[in-house]
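*Asks:* Here is a sequence together with a model predicted from it:
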Amino acid sequence: MNARFNYAKVYPEVLEKMMEMENFAKNSGIDIKLYELIKIRASQINGCAFCINMHTVDARKLGEEERRIYLLNAWKEAPYYSEKERAALELTEYVTKISEQGVPEEVYDRVRKQFQDKEFIALVVVINTINSWNRIAISTGMAAPN
């Protein structure tokens, strides 16, 4: 994909506001490795090569296991994720594809067994933030580096 234009140069306030949201999400209390797994998984669903590349690099820098990164798109079958991580990844998938069926009650219940009120909202903010980044990157033609 070729970059269509540099959105941050055209409208720097967009980058500024997105970075405010990013910083809020990053400091919301969600475990930093889980934070990166959520970003990778949503980016996989959305097909955002730029963000998949960025967040797999970031996850590795945090010491995330290679197999957990490689198998993220098959997390349901892979035995390497905790129940808490599974709940967050399931919520990531439903929120990312929210127009298909919303967030079913049984998914909400599974997530709420693992995350308290504030943590639940933090998860939703993290998921929404990466979905926004994905949509900006894909719409403006941002590509993963060579």
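*Replies:* Happy to help now that I have it. This is a predicted model, so every value here is computed, not measured.
*Asks:* can we go C-alpha only for contacts and neighbour counts from here?
*Replies:* Fine.
*Asks:* Pick out the residue closest to the middle of this structure.
*Replies:* Per Cα atoms, centre = their mean, the C-alpha nearest to the average position across the chain is that of residue 39, at 2.2 Å.
*Asks:* outside of the host helix or strand of residue 15, which residues touch it?
*Replies:* Using DSSP states H and E, residue 15 falls within helix 12-26. Applying Cα atoms under 8 Å, 6 or more residues apart in numbering, the contact partners of helix 12-26 are 7, 8, 32, 35, 122, 125, 126, 129, 133.
*Asks:* Tell me the helix or strand right after the strand or helix carrying the fourth one.
*Replies:* Per DSSP H and E, residue 35 falls inside helix 32-46. Using DSSP H and E, the helix or strand that follows helix 32-46 in sequence is helix 49-61.
*Asks:* Now that following helix: buried residues?
*Replies:* Of all the residues in helix 49-61, those buried under the rule 16 or more other Cα atoms under 10 Å are 49, 50, 51, 52, 55, 56, 58, 59.
*Asks:* also this one, for the comparison:
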Amino acid sequence: MANSSLAAPAAPRLDFEAAQPAIYRAQLRLGQAAGDAFKASGLPERLFDLVQLRASQINGCAFCLDMHSKDTRHAGEREDRLHLLNAWREAPHYTDVERAALSLTEALTLVSIDQVPDEVWNAAASVLKEEQLAAVIGAAITINGWNRIAIATRMTPGEYQPT
């Protein structure tokens, strides 16, 4: 008897860019603005990639996991930090700033469960400046939007290559 959970991934449902080019371009611009804000805030560019990767792990977005793991490696991130990202709380590989950004990203990604708890916000605010908090929020908003587009339309992972 075949196990349906082992079935091959389904074919893409929709070319979102072709169906709604204005929304797609706006989402691209939002991502660029979030990346620019992250850099301008003084946060490390690699952390932007880790935030995107962590939200994509939580959301189970294969397309974005493929893309952002490749981007993060291309930017020089260490393999051990990538492999341990899903368990960052237990791993000594992350700085206080990274931990604050990852915790805030998780709360924002799972906002329907517990909103953004005061302890998460206060911990992040104790190590991040206001513009950095806003930059992490912007990065989380952007990747969560992309995750939802990619998952809903079943974008196929594997072909993306970093530039």
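*Replies:* Noted; the coordinates are in hand. Being a predicted model, the structure only gives us computed values, none of them experimental.
*Asks:* which one of the buried residues of helix 49-61 of structure 1 sits closest to residue 83 of structure 1?
*Replies:* residue 59 (19.4 Å; Cα to Cα).
*Asks:* so what's the closest one closest to, chain neighbours aside?
*Replies:* residue 36 (5.8 Å; Cα to Cα, 6 or more residues apart in numbering).
*Asks:* how near is the alignment partner in structure 2 of that neighbour to residue 152 of structure 2?
*Replies:* Matched across to structure 2, residue 36 of structure 1 falls on residue 49, judged by TM-score structural alignment. Residue 49 of structure 2 sits 22 Å away from residue 152 of structure 2, going by Cα to Cα, to the nearest Å.
*Asks:* same thing with residue 74 of structure 2?
*Replies:* For residue 74 of structure 2, the distance to residue 152 of structure 2 - Cα to Cα - is 27 Å.
*Asks:* same deal with residue 73 of structure 2?
*Replies:* Here the criterion is Cα to Cα. By it, residue 73 of structure 2 lies 26 Å from residue 152 of structure 2.
*Asks:* What of residue 40 of structure 2?
*Replies:* Distance from residue 40 of structure 2 to residue 152 of structure 2, by Cα to Cα: 32 Å.
*Asks:* do residue 59 of structure 2 as well
*Replies:* Residue 59 of structure 2 is 12 Å from residue 152 of structure 2, by Cα to Cα.
*Asks:* before we move on, what about residue 93 of structure 2?
*Replies:* Applying Cα to Cα to residue 93 of structure 2 and residue 152 of structure 2 gives a distance of 33 Å.
*Asks:* What is the burial count for the aligned residue in structure 1 for residue 79 of structure 2?
*Replies:* Mapped onto structure 1 by TM-score structural alignment, residue 79 of structure 2 lines up with residue 66. Counted with other Cα atoms under 10 Å, the neighbours of residue 66 of structure 1 add up to 12.
*Asks:* Residue 66 of structure 1: what's it in contact with?
*Replies:* residue 60.
*Asks:* Can you tell me what residue 64 of structure 2 aligns to in structure 1?
*Replies:* Per TM-score structural alignment, residue 64 of structure 2 is aligned with residue 51.
*Asks:* Just give the nearest non-adjacent residue to that match, would you?
*Replies:* Nearest in space to residue 51 of structure 1, with sequence neighbours left out and distances taken as Cα to Cα, 6+ apart, is residue 43 at 6.0 Å.
*Asks:* Wait, the one you found touches residue 134, no?
*Replies:* Yes: with contact defined as Cα atoms under 8 Å, residue 43 of structure 1 and residue 134 form a contacting pair (6.3 Å).
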